[in-house]
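Engineer: Predicted structure and sequence below. I'll ask about it afterward.
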Amino acid sequence: MLRIHGIPRSRAFRCIWAAEEAGLPYEVVPIGFASGFKLERPLAINPNNKIPALEDGDLVLFESLAINLHIAKKAGAPLMPSGDDESRVLQWTLWTATEVEAHVLRWGYNTYLKPPAERVPAEASAGKEALDLRLAVLEGELAKRPFLLGEAFTIADLNLACVLYAARANGYDLARFPKVVAWIDACLDRPAARRARALREG
């Protein structure tokens, strides 16, 4: 059984959703946050002392996107396809990490995550400006196909949709990107996503 350390209202949500999509048994080992975005207690199996972390038998992993790639590989296609499409999954997952997430966080910290007195509107604007450039790229790609790789939903879609999920839920303006909106809706309306979201949103 997969053991996912974290709480649904954190990056562990991605791993919970991935486990649901994969149809693999899992348990969530709850560990949340104290003030200042610090863990409420040390997480010995992650040298970075961050969540999530995964135990899968003798294997211990940190980094949520790496965890998700591992879960998807256990499930196989269509969640993790083979051949050239596996490389495309890696491409979009790394794009999520390097081109998207930092800008989502820059906007988010200065819009809703930090206390109001600590928010810097110029930082929020800069984050949105940078993210909108990436969303324009995504809009163009999704004009060609319903999901990142084609007709089938893969772990690449899940990884990117998770990063954009909280921003959208907290008022990020996506009006310029109707294809992105339709794609997020399609991702988040999947049965596995709804089960994971019930844990996060409930």
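Structural biologist: Thanks, I have it.

Engineer: From now on I want contacts and neighbour counts done on CA atoms only, so please keep to that.
Structural biologist: OK.

Engineer: Let me see the ranges of the strands in the chain.
Structural biologist: 2-6, 26-30, 53-56, 59-62 (DSSP state E).

Engineer: Can you add mean neighbour count and distance to residue 17 and give the ones you listed back as TSV?
Structural biologist: Formatted as TSV, the strands of the chain follow (neighbours: other CA atoms under 10 Å; distance: least, CA to CA, whole Å):
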stretch	mean neighbour count	distance to residue 17
strand 2-6	22	11
strand 26-30	14	11
strand 53-56	21	14
strand 59-62	14	16
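
Engineer: Pull out the buried positions in stretch 164-181.
Structural biologist: Of all the residues in stretch 164-181, those buried under the rule 16 or more other CA atoms under 10 Å are 164, 165, 166, 167, 172, 177, 179, 180.

Engineer: ok, and here's another one to check against it:
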Amino acid sequence: MLRIHGIARSRAFRCIWAAEEAGLAYEVVPVGFGPGLKAAMAAINPNGKIPALEDGGLLLFESLAINLHIAGKAGAPLMPVGDDAARTLQWTLWAATEAEPAAMQWAYNTYIRAPELRDAAQGAAGAEALAARLAVLEAHLAAGGPWLLGQDFTIADCNLAGVLYGAWANGFDLAPCPTVKAWLDAALSRPAALAARRQREG
């Protein structure tokens, strides 16, 4: 059984969603944020952060790497082969390096930090940067789709939609990117996503 260390109101949400999509048995080992986090996670993740995964003797950290492992256990179509395996890695890394930094800059200065700690200029810069990335995604999805790699939902969709969940759930303006909005709506309404969202939102 997969053991996901973390809480659903963290990046562990992505891993819970991936496990649901894969149809694999899992348990969530509840480790939340706070002063004891580093000590609680030291034996599992040397970075002292959540999430982390135990799969037998394998220990993994980094939520998107965990998801690639989970998808690999499930196989196709969740984890494609051939050229689509490379495209899955491409979009997963794009989620981490292009989409997430901008999304988090906006999020920290819009709804995560206490109001007195928010920087409106930083929030606006994050929103502008995220909008530029979403324009790239809009063009890609509009040219193909309905999913990132075509007709099949893959872990690439789970990973990128998981990264964008906070923006989607907290009112980021998706009106300029209707195809992205439709893709996010569809991804986050899948039965596996709803099961993960119930843990996060409930």
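Structural biologist: Good, I have the coordinates. Given the structure is predicted, the values throughout are model-derived calculations rather than measurements.

Engineer: quick one on the thing from earlier: let me have the strands of the first structure in a markdown table, extended by distance to residue 90 of the first structure.
Structural biologist: Below are the strands of the first structure laid out as a markdown table (distance: least, CA to CA, whole Å):
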| stretch | distance to residue 90 of the first structure |
| --- | --- |
| strand 2-6 | 22 |
| strand 26-30 | 24 |
| strand 53-56 | 19 |
| strand 59-62 | 17 |
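
Engineer: Redo the buried residues of stretch 164-181 of the first structure as a markdown table? Include distance to residue 100 of the first structure.
Structural biologist: Shown next, in a markdown table, are those (distance: CA to CA, whole Å):
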| residue | distance to residue 100 of the first structure |
| --- | --- |
| 164 | 9 |
| 165 | 12 |
| 166 | 13 |
| 167 | 11 |
| 172 | 14 |
| 177 | 15 |
| 179 | 17 |
| 180 | 14 |
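
Engineer: Just the closest of the residues you listed to residue 106 of the first structure, please.
Structural biologist: For those, the residue nearest residue 106 of the first structure by CA to CA is residue 167; the value is 10.7 Å.

Engineer: per the alignment, that closest one corresponds to what in the second structure?
Structural biologist: Matched by TM-score structural alignment, residue 167 of the first structure corresponds to residue 167 in the second structure.

Engineer: Surely residue 108 of the first structure and residue 124 touch.
Structural biologist: Yes - counting by CA atoms under 8 Å, residue 124 is a contact partner of residue 108 of the first structure at 7.1 Å.

Engineer: Identify the residues contacting residue 54 of the first structure.
Structural biologist: Residues near residue 54 of the first structure by CA atoms under 8 Å, 6 or more residues apart in numbering: 2, 3, 4, 5, 60, 61, 62, 67.

Engineer: Next one: it from residue 106 of the first structure, what distance?
Structural biologist: 26 Å (CA to CA, to the nearest Å).

Engineer: which residue is nearest the middle of the second structure?
Structural biologist: With distances taken as CA atoms, centre = their mean, residue 162 lies nearest the centre of the second structure, 2.5 Å away.

Engineer: can you tell me how far the residue nearest to that one when sequence neighbours are not counted sits from residue 61 of the second structure?
Structural biologist: Using CA to CA, 6 or more residues apart in numbering and skipping residues adjacent in sequence, the residue nearest residue 162 of the second structure is residue 14, 5.4 Å away. Counting by CA to CA, the separation of residue 14 of the second structure from residue 61 of the second structure is 13 Å.

Engineer: The lengthiest helix in the second structure: how far from the chain's middle?
Structural biologist: As assigned by DSSP state H, the longest helix anywhere in the second structure is helix 120-143. Helix 120-143 of the second structure sits 16 Å away from the centroid of its parent chain (CA atoms, centre = their mean, to the nearest Å).
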